[in-house]
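Enquirer: here is my input; please provide its structure:
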Amino acid sequence: MIEFLPFTVHSLPLFISLALLLFMSALISGAETAFFSLNPVQINELHTGESRKTQTVLRLLDNQDSLLSTILILNNLINIGAILVASAIIDITISFADSQFLEFIVKVVLVTFLLLLFGEIMPKIFATYNNVAFAKFMAIPLLGARVVVAPLSFVLIKLGGALTRSLSGNGHNVSIDELQDAIEITKTETPEDKEMLSGIVRFVGTQVVEIMKPRIDVVALEVEDNFVKVKQTVIKSGFSRIPVYKDSFDNIQGILFIKDILKYIERGEDFEWQKLARKPYFVPEHKKINDLLEDFQTLKIHLAVVVDEYGGTLGIVTLEDILEEVVGDIADDSDAVESFYQKVDENNYIFDGKTHIVDFERVLKLDDDFLEKVKGEADTLAGLMLEIKGDFVKVEEWVEFGKMRFTAQEIDNHRIIKILVTLQ
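Expert: Next comes the predicted model:
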C-alpha cells in the first residue's frame, strides 16, 4: 500500500537538485540535436560569422567524434545523478510498506517519465526548430566541458574504434593506392575506361583547390558596371554564371545568372542589374570535392566561390569541374577546342603555365609522387617553377629537376604563360 509522507524543509534541496539536473540534461540533449542537425546551408552561413560563439560552433564541428563523446559522457553522468536524486526524493515522500516490487515499478516509471519528457523529448523538439541558436548558446559551455572530459573521451573513442574494427571482421581494407595499382593492371576495352576508373578512385581524396579555376582566369563583373558593359561581358565570355564583386575580387557580392537578365536584354545602361545577382556560396580551399558535390545537390547550385583561410578569394569551382574529375573533359557547344599542352617532338612539350601538376603528370605518364619533393604548395607548373627557383623567373630562364628542364617561354607581368618542358 502506498502512503504519502509529509513534506519537510529538509527535502527541498533534493527537489532543487532534481530540477537543476533535469534542466542540464535538457540542455545537453538539445545540444546533441542542434549540432548534428545543422545542414550545409546553415554551416556555410556560420562560416561568414565572426562572433566568438559562431567560431566555437565551427571548432566543435571540426571534430565530431570528440563532440559526440563529450555530449554522451555529460548526458549519462547527469542522468545518473538525476536518477539517484529522484530515487532519494521518492524514498522520503512515499512509503511502500513492504512492497519492494511496487516501489521498483513506481521508481522506474516515474524517473523514466521525467527523463524522457524533460530531458529528451521537449528539448530535442525545441532544438530541432532552433538548431543554430541552440548550438551557439551551448558552444562555449561544451568547449569547456570537452577539455574537462578529454581523457575519458579519448579512451572511449579509442575503445569504440577498436570494437568497431573487431566487429567488422578480419576483412582487408583496401587503400586508395592499392585500388589505383589494381586499375593500372586491369584490362579495359579503352584507355578512357581506365581513366574514368582512376578518376573515381581519386575523387574522394581530391580537394577543391586542385580543380578550381584560379581567380586570375575568372571572368567577373564589378558591381558599378553599367548594363551595356554587363551585356558585352556576357556575350564575350559565353558563361551562364558570372561572379559579381565590389572594389576587389576578394569581396564577392553575388552571382549573376545570365538567364535572369534575358527578359531585360533591351534595357539601357542605367538598368539596375545588380538586384538580379544571387547570393554566393563560399567553400574553403581544402574541402573535398565529394562533399562539395553533395552540397551542390542539396542546395541545387552549380557554382561556388573558393576562399582561403583569411577569407580571400582564390577562384571558383563549378559542377562541371567536379564531373570532369571522373569522366574527363566535358566540351559543350560554347567551348573552344583547345589543349593545355602541345607536343613539339618526342622530348619537348609546351605547356600552359596554369596547367595543374596532376594533369602534367598524367600527360607525361609520371608517378603521382614524382614531383612531391619539390612542388611544395604549388598546384600548377608555373608555381612549380617558382618553388624550384625560389624567386621570379625571366623569359628563357630555366630550372631543372631530375631529367627534366622547365623553360619559361612567355611571361606577362611575373605570370608565366608558356613553359617548354624538355626531357633530357
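
Enquirer: for the rest of this, base every contact and every neighbour count on C-alpha atoms.
Expert: Will do.

Enquirer: for residue 419, give me its contacts.
Expert: Taking C-alpha atoms under 8 Å, 6 or more residues apart in numbering, we find residue 419 in contact with 350-353, 381-382, 406-410.

Enquirer: got it, and residue 318?
Expert: Counting by C-alpha under 8 Å, 6+ apart, residue 318 touches 212, 302-304.

Enquirer: same deal with residue 114?
Expert: Per C-alpha under 8 Å, 6+ apart, neighbours of residue 114: residue 22.

Enquirer: sort out which of the contacts of residue 419 are in helices and list them.
Expert: Secondary structure defined by DSSP state H assigns 381-382 of those to helices.

Enquirer: which of the contacts of residue 419 fall within strands?
Expert: 350-352, 406-410 (DSSP state E).

Enquirer: buried subset of the residues you listed, written for PyMOL?
Expert: The PyMOL command for the buried members of the ones in strands among the contacts of residue 419 (criterion: 16 or more other C-alpha atoms under 10 Å) is given here:
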select buried, resi 350+351+352+406+407+408+409+410
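
Enquirer: buried residues, the top helix by length along the chain. List them.
Expert: Scanning the chain for the longest helix, with DSSP H as the assignment, gives helix 64-93. Across helix 64-93, burial judged by 16+ other C-alpha under 10 Å covers 66-75, 78-79, 81-83, 85-87, 89-90.

Enquirer: here is the second sequence; please produce its structure so I can put it next to the first one:
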Amino acid sequence: MEVSQILLVIISILSIAGSAFSSFSELSLFIVDKVKLHKLMTKDKKKSRYLKKLLENHRETLITILFINLLFNTVISISMSSLLTSLNIILSTIIISFTILILGEILPKIGGYSIAERMVLTISKIVYTINLIGKPMFKFVDEKIILPFVRPTRYISKREKAELIEVLKRNTKNPKLKKFIQILDFDVKDIMIPINDVILMNIHTKLTVEEIKKIKPTLGYVLFYENSKTNIIGASQIGKLLSSLENPKNLIEYIEPVIFVPETKKIYDLFIEFKNKKLMVSVVVDEYGNIIG
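Expert: As a prediction, the model looks like this:
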C-alpha cells in the first residue's frame, strides 16, 4: 500500500470519527430530556456554562453541529472515493453511503444513548469552541437564512423577554395585572395545581347531571384518562360535560387536548405555547415523566 493510500485511510477513519461525534453531539444536546439537562445546569453552574450558552441559541447550535457533520461526510466521500477507484461509481457510492449511515449516524445515536447525558458537558465544550470559531458564518446562516422562515410570534430572545417583563412591571398600575406579570418568569411547577388536587375521571365513566353538578374542580376543568391515570388524554369544562349528556356516545368530542410540559418550563413560554396551539390546559411532568400537576 502506497503512502498516499495509507494517508487516505487515516483521513477516512478520522472523518468517520468526526461524523460520529457530530451525530452524538446532536443526541446529547437535543434528544436527551431537557428537564435533566436543566437540572444538570443548576447542579454545577461552572461546568455547565458552555451547555447553557449552546441551549440558549439552539438554532445556531444545531447549525454548528450540522456543519460539522456535513464537513466530515464530505471528506469521507472524497477520501473513500479515491480509495475505491477500482470499483464502479454505483458500487462505491453505495459503500460510502452505508459507511456514513451506519458508522456516522446509526451507531453513535443508538449506541451512545445510554452515555449521552454523562458526556453532554464534555461534548458542549467542544461544540461551543467550534461554534466560537465559526461564529460569523453560523450567525449569518441563522439570522439571514433560517430566522426569516420562523414565525415571528414564536421568536423572542431570553434578554428581550426579561426586558419586556421589566417594562410591564414598571408601567402597569393594576395590582392584579402586576401580580400576573410577576409570575411570567416563574417555572410552571411554582404555580401548578398538584395532581392530587385535580379531578381525574375515566373516559368510559357514565356520568349523570347530578354527578357532574357535584364536581367542584380546582381549575374549572376535569382531566380524563384511559385505562390508567398516567394516560391522560384530555380535559373538559363542566359546562361541556353537561352538554355531553345530550349525546353521551360522543363524550370524546367535548374533550380538549392538553399540553404536556416539563416542570421547569417558564410561564411566559407556556402562555406562548397556549396561544400558538389554542389550548388552555397543560399537564406538568417531572424529570422521570411522572405527572405531578
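
Enquirer: give the other helices and strands that the longest helix of structure 1 contacts.
Expert: helix 12-36, helix 100-116, helix 131-148, helix 150-167 (3 or more C-alpha pairs under 8 Å, 6 or more residues apart in numbering; DSSP states H and E).

Enquirer: so which of the ones you listed is the most surrounded?
Expert: Comparing those by mean neighbour count (mean count of other C-alpha atoms under 10 Å), helix 12-36 ranks first with a mean of 20.

Enquirer: what does that one contact?
Expert: Applying C-alpha under 8 Å, 6+ apart, the external contacts of helix 12-36 of structure 1 come out as 61, 68, 71, 74-75, 78-79, 81-82, 85-86, 88-89, 114-115, 118-120, 122-128, 130-132, 134-135, 138.

Enquirer: closest to residue 152 of structure 1 among the contacts of residue 318 of structure 1?
Expert: residue 304 (39.9 Å; C-alpha to C-alpha).

Enquirer: identify the residues contacting that closest one.
Expert: Under the criterion of C-alpha under 8 Å, 6+ apart, the neighbours of residue 304 of structure 1 are 280-283, 316-318.

Enquirer: can you put the residues you listed in JSON lines and add secondary structure?
Expert: JSON lines is the format used below for those (DSSP: H, G, I helix; E, B strand; the rest coil):
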{"residue": "280", "secondary structure": "coil"}
{"residue": "281", "secondary structure": "coil"}
{"residue": "282", "secondary structure": "strand"}
{"residue": "283", "secondary structure": "strand"}
{"residue": "316", "secondary structure": "strand"}
{"residue": "317", "secondary structure": "strand"}
{"residue": "318", "secondary structure": "strand"}
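
Enquirer: any of these buried? List them.
Expert: With neighbours counted by 16+ other C-alpha under 10 Å, these contain buried members at 280-283, 316-318.

Enquirer: I figured residue 351 of structure 1 was touching residue 342, is that so?
Expert: Yes - Residue 351 of structure 1 is within contact range of residue 342, at 6.5 Å (criterion: C-alpha atoms under 8 Å).

Enquirer: need the overlap of contacts for those two.
Expert: Counting by C-alpha under 8 Å, 6+ apart, residue 351 of structure 1 and residue 342 have no shared contacts at all.

Enquirer: touching, residue 203 of structure 1 and residue 325? I think so.
Expert: Yes - using C-alpha under 8 Å, residue 203 of structure 1 makes contact with residue 325 at a distance of 6.9 Å.

Enquirer: out of those two, which sits in the more crowded spot?
Expert: residue 325 (20 against 17; other C-alpha atoms under 10 Å).

Enquirer: element containing the more buried one?
Expert: helix 319-327 (DSSP states H and E).

Enquirer: SS state for residue 289 of structure 2?
Expert: Under three-state DSSP, residue 289 of structure 2 falls in the coil class.

Enquirer: number of residues surrounding it?
Expert: Count around residue 289 of structure 2 with other C-alpha under 10 Å applied: 15.

Enquirer: likewise for residue 225 of structure 2?
Expert: As a burial measure, residue 225 of structure 2 scores 18 neighbours (other C-alpha under 10 Å).

Enquirer: contacting residues around it?
Expert: The contact partners of residue 225 of structure 2, taken as C-alpha under 8 Å, 6+ apart, are 200-203, 231-234.

Enquirer: show the buried residues in these.
Expert: Buried, going by 16+ other C-alpha under 10 Å: 200, 202-203, 232-234, out of the contacts of residue 225 of structure 2.

Enquirer: narrow those to those in strands?
Expert: Cross-referencing those against strands under DSSP E gives 200, 202, 232-234.

Enquirer: closest to residue 43 of structure 2 out of these?
Expert: For those, the closest approach to residue 43 of structure 2 (C-alpha to C-alpha) belongs to residue 232, at 31.1 Å.

Enquirer: looking at the ones in strands among the contacts of residue 419 of structure 1, which one is closest to residue 7 of structure 1?
Expert: Looking across these and measuring by C-alpha to C-alpha, the closest to residue 7 of structure 1 is residue 352, at 85.9 Å.

Enquirer: now that closest one: closest residue in space that isn't a chain neighbour?
Expert: residue 418 (4.8 Å; C-alpha to C-alpha, 6 or more residues apart in numbering).

Enquirer: just residue 343 of structure 1 next, same as before
Expert: Setting aside the residues directly before and after it, residue 343 of structure 1 is nearest to residue 349 in space (C-alpha to C-alpha, 6+ apart), at 4.5 Å.

Enquirer: report the contact partners of residue 67 of structure 1.
Expert: Contacts of residue 67 of structure 1 (C-alpha under 8 Å, 6+ apart): 60-61, 146.

Enquirer: tell me the one among those nearest to residue 388 of structure 1.
Expert: Nearest to residue 388 of structure 1 among the contacts of residue 67 of structure 1, with distances taken as C-alpha to C-alpha, is residue 61, at 37.5 Å.

Enquirer: residue contacts, that closest one?
Expert: Residues near residue 61 of structure 1 by C-alpha under 8 Å, 6+ apart: 35, 67.

Enquirer: biggest separation within the contacts of residue 318 of structure 1, which pair?
Expert: Within the contacts of residue 318 of structure 1, two members stand farthest from each other by C-alpha to C-alpha: 212 and 302, at 12.9 Å.
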